[in-house]
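> need a structure here:
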Amino acid sequence: MQEKWDVLEVLRHSRHDWLNRIQLIKGYMATGQSDQLEETITKIVADSLNEAKICSLQIPEFAEFIITYNWKPRTIVLDYEILGEPCSLKNLDEVMTVWIQNFLEKLESWVHIYEENFVSLTIEINDKTVSFFFDFRGKLTKKEDMLKWIVSSSNDSSKIRMMSYFCETEECSIEFKMEK
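Below you'll find the predicted structure:
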């Protein structure tokens, strides 16, 4: 079950994130590292735009889970990007949230905890479908379990249509689509 954040907790986490970003900018400015400074500012702007986009999709449970995922100590860092024009995905909120919660929970148990593990999620919104692209980079300890789960999870839901998947010990890619 997902923890519900109260307003003060959300503000505390958000303030902490922004202070970290500002300290990073100040550090690059102080050391004259203009390339890293520009890259950091560009990343902050992109992250803020993606956060605004995910909030405009009318999928509050999914958006909350994605935005707050990295606020807790995790064995995986999640990054996300939203492509396409924002629209209402309200009818997909529950199935999307349950699927990604299950996936990341299982993935956390399948990775080597002393390695850097990253998941990049790209959500592409088209006229009739929403595509999800998951790219994992890190180190899996249970590749076979992950492969079994990927196949079975797409069979468990009539809304999720698995398009492709690839899985090796240090990288995995999954693509699935959902009708809007």
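> from here on, contacts and neighbour counts on C-alpha atoms
OK.
> Regarding this structure, what is its longest helix?
When the chain is scanned for its longest helix (criterion: DSSP state H), the result is helix 7-30.
> which secondary structure elements does it contact?
Where contact means 3 or more CA pairs under 8 Å, 6 or more residues apart in numbering; DSSP states H and E, helix 7-30 is packed against helix 34-55.
> can you list the residues that contact the helix it packs on?
Outside helix 34-55, the residues that touch it by CA atoms under 8 Å, 6 or more residues apart in numbering are 21, 24-25, 28-29, 63, 67, 80-82, 86.
> element containing the closest residue to I160 other than its chain neighbours?
Among residues not flanking I160 along the chain, M178 sits closest, at 5.3 Å (CA to CA, 6 or more residues apart in numbering). Using DSSP states H and E, M178 sits in strand 171-179.
> Report the distance from that strand to the chain centre.
13 Å (CA atoms, centre = their mean, to the nearest Å).
> again with stretch 118-132
11 Å.
> Now do the buried residues in that stretch.
118-125, 130-132 (16 or more other CA atoms under 10 Å).
> Would you mind measuring the gap between the ends of it?
One end of stretch 118-132 sits 16 Å from the other (CA to CA, to the nearest Å).
> what's the answer for stretch 86-97, then?
Across stretch 86-97, first to last residue, CA to CA, it's 18 Å.
> so which of the buried residues of stretch 118-132 comes closest to V151?
Closest approach to V151 among these (CA to CA): F132, at 15.3 Å.
> between the helix or strand the closest one falls within and strand 171-179, how big is the angle?
F132 is part of strand 129-137, with elements assigned from DSSP H and E. Computed by axes from the mean of the first three to the mean of the last three CA atoms, to 10 degrees, the angle separating strand 129-137 from strand 171-179 equals 170 degrees.
> want to put them side by side, so please do this one too:
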Amino acid sequence: MEERDVIQLLRHYRHDLLNQLQIIDGYLSMGKGEKARIKLADYVGHLQKESKLMNLNAPLFALYVLQLDTLHPNFRSSYYIHSENMDLHQVDQLLVEYFQKIMAITENMIDVMELYELKLHIYDKNSGIVQLELIINGRFPDLSTLVETMGKVNEMITVSEHGDGITCAVCIP
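The predicted structure is shown next:
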């Protein structure tokens, strides 16, 4: 990552932090202490979730996840870490490569006027296996072709269609 990319990431992060603080300050100035406490608790929860991401010991993957909404403007992402003590240093680059591959294929088959919801789940499976699961919801112009294309890319990626989206999963030993 270039220095300018780091600065851009920090600028975006600072902007988000200031927005959250201004909302909390606004609630307090209107005498809505309970709403301010709820907003503060939500933000603390967000920071704790971010801490779990950083503690995965996968810096490339963490940076990619933190930049998702910027790198992929048609997607709004959230992520969930389903483990307390994962060390993903050995598979850091591989996680990013699979994630980028899934996103590249998906972006080639979206409606650019549509906003998609992306939920990332990271599971610590038994025997040191890590599962990366992406649930992508939204109106796809041709969902069945997306599923078919995704399935042909790599045998490690499993894909299934559901309602208004797809679920892609990769298990990495």
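> quick one: TM-score?
The TM-score (TM-score structural alignment, normalised by the length of structure 2) is 0.81; 170 aligned residues with a CA RMSD of 2.6 Å.
> that older thread, got the buried residues for the longest helix of structure 1?
24-25, 28.
> Serialize the residues you listed to TSV and add fields for distance to I59 of structure 1.
Conversion of these to TSV gives the following (distance: CA to CA, whole Å):
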residue	distance to I59 of structure 1
L24	32
I25	32
Y28	36
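> residues contacting the nearest residue to P86 of structure 1 once chain neighbours are set aside?
The shortest distance from P86 of structure 1 to any non-neighbouring residue, by CA to CA, 6+ apart, is to L57 (5.7 Å). Applying CA under 8 Å, 6+ apart, we find L57 of structure 1 in contact with 86-90.
> Nearest to L147 of structure 1 among those?
L89 (27.8 Å).
> Surely that closest one and I59 touch.
Yes - L89 of structure 1 lies in contact with I59 (CA atoms under 8 Å); the separation is 6.2 Å.
> the inter-axis angle of the host helix or strand of I122 of structure 2 versus strand 165-172?
Using DSSP H and E, the element containing I122 of structure 2 is strand 116-124. Following the same axes, to 10 degrees, one obtains 30 degrees for the angle between strand 116-124 of structure 2 and strand 165-172.
> average offset between strand 116-124 of structure 2 and structure 1?
When structure 1 is superposed, strand 116-124 of structure 2 averages 0.9 Å from its matched positions, counting by mean CA distance after the TM-score superposition for structure 1.
> Check what contacts that strand and list those residues.
The contact list for strand 116-124 of structure 2 (CA under 8 Å, 6+ apart) reads 74-83, 86, 130-139.
> rewinding a little: for the strand holding F132 of structure 1, give me every contacting residue.
The contact list for strand 129-137 of structure 1 (CA under 8 Å, 6+ apart) reads 117-125, 170-180.
> N70 of structure 1 and L104 touch, don't they?
No - counting by CA under 8 Å, N70 of structure 1 does not reach L104; the two are 11.6 Å apart.
> which residues are in contact with the strand holding M178 of structure 1?
128-139, 159-167.
> redo that, cut-off 6 Å
If you take CA atoms under 6 Å, 6 or more residues apart in numbering as the criterion, strand 171-179 of structure 1 is touched by 129-137, 159-166.
> and if you look at stretch 150-170 of structure 1?
137-140, 172-178.
> among those, who's most crowded?
Highest neighbour count within the contacts of stretch 150-170 of structure 1, by other CA atoms under 10 Å: L140, with 25 neighbours.
> Map F118 of structure 1 onto structure 2.
Alignment note: F118 of structure 1 maps to E117 in structure 2; criterion TM-score structural alignment.
> ok, average deviation of stretch 14-23 of structure 2 from structure 1?
Mean for stretch 14-23 of structure 2 is 1.5 Å (mean CA distance after the TM-score superposition for structure 1).
> Trace E161 of structure 2 over to structure 1, please.
So, by TM-score structural alignment, E161 of structure 2 is matched to F166.
> In three-state terms, label its match for me.
For F166 of structure 1, the secondary-structure state derived from DSSP: H, G, I helix; E, B strand; the rest coil is strand.
> Return the distance of it relative to W110 of structure 1.
16 Å.
> higher neighbour count, these two?
With neighbours defined as other CA under 10 Å, F166 of structure 1 and W110 compare such that W110 has more, 18 against 11.
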